[in-house]
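S.K.: fold the stuff below for me.
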Amino acid sequence: MPRASREQAHKNRTAIENASARLFREQGLNGVSVAQLMAAAGLTHGGFYGHFSSKDELAAVACAAAFGQSAERWAAQGNKYPDAHQTLQAIVSHYLRDPHRDQIGTGCPAVALAGDVIRETPDKPVHHAYTAGIEQMASSLATLLEKCGSPKPRRTALTTLATMVGALVLARATREAPISEDILAAARDLLLDPGVPDN
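M.R.: Below you'll find the model as predicted:
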């Protein structure tokens, strides 16, 4: 395959992955067809199988890509704050805010894809991708907590992650009601240390 063709094929695959990562979060794994995914990527339906063997394979790849995007956002917070404590506070604060609640297509895949992954049969590759993503999030939090001096960073990371994800699920499900913001605020109050700027 000529170099130009390889480069275009790579660009096309990346476009499919990015479009799928967004649409799967917005509409669910079974809420969008291959034709819709390809159209969102600016490609024709017929080209799909040149990149992926099945929609199940794409779901796993898109899930991993979505978690990768989240990891990049968390890493960006680390670049803004030299102190691990400040980084952790910023991640929690930004995660539990209205904009993140409302940006389903670009927000946390742990929240957006959980219900769909639960309903998929255990043999589907998306289970592995989702679990790896959760492990990645927990590991990132544990690393920050260890730097902050937490005596049980892994356990505290899991508690923090479960609180964040659970709060965002409930806030999204109730976002037309006042309780939605109350849930986010309560979770922030629980997780953010007193006296630390909530920014």
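S.K.: please make it C-alpha for all contacts and neighbour counts, starting now.
M.R.: OK.
S.K.: how far away is Ala157 from Ala64?
M.R.: Distance from Ala157 to Ala64, counting by Cα to Cα, to the nearest Å: 20 Å.
S.K.: kindly report the same for Ser5.
M.R.: 25 Å.
S.K.: between these two, point out the one with more neighbours.
M.R.: Ala64 (22 against 10; other Cα atoms under 10 Å).
S.K.: pull the distance from the helix or strand containing that one to the chain's centre.
M.R.: Element membership of Ala64 [criterion: DSSP states H and E] is helix 55-80. Offset of helix 55-80 from its chain centre (Cα atoms, centre = their mean, to the nearest Å): 6 Å.
S.K.: buried stuff in stretch 58-72?
M.R.: 58-71 (16 or more other Cα atoms under 10 Å).
S.K.: go on, stretch 75-82?
M.R.: 77-78.
S.K.: show residues contacting that stretch.
M.R.: The contact list for stretch 75-82, computed with Cα atoms under 8 Å, 6 or more residues apart in numbering, reads 84, 87, 90-91.
S.K.: now, which of those sits nearest Leu23?
M.R.: Ile91 (24.1 Å; Cα to Cα).
S.K.: show the subsequent helix or strand relative to the helix or strand encompassing that closest one.
M.R.: Following DSSP H and E, one finds Ile91 within helix 84-95. As assigned by DSSP H and E, the chain's next helix or strand after helix 84-95 is helix 98-102.
S.K.: buried stuff in that next one?
M.R.: So, applying 16+ other Cα under 10 Å, buried residues of helix 98-102: 98, 100-101.
S.K.: show me what that helix packs onto, helices and strands only.
M.R.: Contacts defined by 3 or more Cα pairs under 8 Å, 6 or more residues apart in numbering; DSSP states H and E place helix 98-102 against helix 153-173.
S.K.: next, the angle helix 84-95 makes with the helix it packs on.
M.R.: With axes from the mean of the first three to the mean of the last three Cα atoms, to 10 degrees defining the directions, helix 153-173 sits at 20 degrees from helix 84-95.
S.K.: run this one through as well so I can compare:
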Amino acid sequence: MRVTKAQAQENRTRIIETAATLFRERGYDGVSVAELMSIAGFTHGGFYNHFRSKADLVTESAALGFSRIAAGAGEIDLVEFVNRYVSRAHRDARGSGCTVAALCGDAARQSDDVKAMFKAGIEAFVTVLAGECGRTEDEEPGAARAKAINILAHSIGAMVLSRACPDASSLADEILDVSRTQILEALPKTVAAGSPQPRHDGHLAQIGGRSPRS
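M.R.: The predicted model follows:
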């Protein structure tokens, strides 16, 4: 049976979305093309109707994750972002969470194309956060960007360290709690005023997946 262009595109999207989830859960080397296609509901041979190589799929799945990061981060304020991102719920939802936190270590060992995709995605992430930081009149140009980079690096570092600990480890929670408190205390007072308590709704991790409001 001949596959229509619309169906082919739908199949391709399903493969990319399945790959994005599996890669976040297991890393780029933790899932084979054959397994990925089986989970997505297709045969192994069908992969090459859509992609030249696994590397191409890695790049496209990263692009999908980053497009959702920008959309998700842009829908919440800075305090809510920190509370959602640096949390146990995000830590435990690796497959549906942030692409950067899940895969930045893997990306460092990938091709220049993948690294370029991460660079562009991280740049977009920083831009969104910098827009939330703002800049006072007495600050130098670039101050908001510097704050955004610090917030992002601290948040991602906390997530990576926490996930490296056993799930039941008290240190895993301590890293998140201490880091979240320190990040929030360092926010501009106008931003941090009225900081809400962390939410553990199980879906907050969609900064890198579905919208956090979905």
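S.K.: please state their TM-score.
M.R.: Once superposed, the chains reach a TM-score of 0.86 (TM-score structural alignment, normalised by the length of structure 1), with 186 aligned residues with a Cα RMSD of 2.0 Å.
S.K.: quick revisit: contacts for the helix holding Ile91 of structure 1, please.
M.R.: Residues contacting helix 84-95 of structure 1 (Cα under 8 Å, 6+ apart): 74, 77-78, 80-81, 100, 141, 144-145, 147-148, 164, 188, 191-193, 196, 198-199.
S.K.: go with 6 Å
M.R.: For helix 84-95 of structure 1, contacts defined as Cα atoms under 6 Å, 6 or more residues apart in numbering pick out 77-78, 81, 144, 148.
S.K.: of all pairs in these, which one is the farthest apart?
M.R.: Among these, Gln77 and Cys148 lie farthest apart (Cα to Cα), at 15.5 Å.
S.K.: quick one on the thing from earlier: can you redo the buried residues of stretch 58-72 of structure 1 as JSON lines with distance to Ala19 of structure 1?
M.R.: Below are those laid out as JSON lines (distance: Cα to Cα, whole Å):
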{"residue": "Leu58", "distance to Ala19 of structure 1": "11"}
{"residue": "Ala59", "distance to Ala19 of structure 1": "11"}
{"residue": "Ala60", "distance to Ala19 of structure 1": "13"}
{"residue": "Val61", "distance to Ala19 of structure 1": "12"}
{"residue": "Ala62", "distance to Ala19 of structure 1": "8"}
{"residue": "Cys63", "distance to Ala19 of structure 1": "11"}
{"residue": "Ala64", "distance to Ala19 of structure 1": "13"}
{"residue": "Ala65", "distance to Ala19 of structure 1": "10"}
{"residue": "Ala66", "distance to Ala19 of structure 1": "10"}
{"residue": "Phe67", "distance to Ala19 of structure 1": "14"}
{"residue": "Gly68", "distance to Ala19 of structure 1": "14"}
{"residue": "Gln69", "distance to Ala19 of structure 1": "13"}
{"residue": "Ser70", "distance to Ala19 of structure 1": "15"}
{"residue": "Ala71", "distance to Ala19 of structure 1": "18"}
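S.K.: run the chain-centre distance for stretch 174-189 of structure 1.
M.R.: 20 Å.
S.K.: can you give me the buried ones in stretch 183-191 of structure 1?
M.R.: Here stretch 183-191 of structure 1 shows 183-185, 187-188, 191 as buried, counting by 16+ other Cα under 10 Å.
S.K.: same question, stretch 115-132 of structure 2
M.R.: Buried, per 16+ other Cα under 10 Å, within stretch 115-132 of structure 2: 115, 117-118, 121-122, 124-130, 132.
S.K.: closest to Cys104 of structure 2 out of these?
M.R.: Phe118 (7.8 Å).
S.K.: does the aligned residue in structure 1 for the closest one belong to a helix or a strand, and which?
M.R.: Applying TM-score structural alignment, one finds that Phe118 of structure 2 aligns to Tyr130 in structure 1. Using DSSP H and E, the element containing Tyr130 of structure 1 is helix 125-147.
S.K.: tell me the helices and strands packed up against that helix.
M.R.: Under the contact criterion of 3 or more Cα pairs under 6 Å, 6 or more residues apart in numbering; DSSP states H and E, helix 125-147 of structure 1 touches helix 55-80, helix 153-173.
S.K.: tell me which of the ones you listed sits nearest to Phe24 of structure 1.
M.R.: Taking these one by one with Cα to Cα, helix 55-80 is closest: 7.8 Å.
S.K.: can you find the partner of Thr160 of structure 1 in structure 2?
M.R.: In structure 2, Thr160 of structure 1 lands on Ile151 (TM-score structural alignment).
S.K.: quick one: its match and Gly45 of structure 2, what's the gap?
M.R.: 43 Å.
S.K.: of these two, give the one with the bigger neighbour count.
M.R.: For Ile151 of structure 2 versus Gly45, neighbours defined as other Cα under 10 Å are more numerous around Ile151 (25 against 10).
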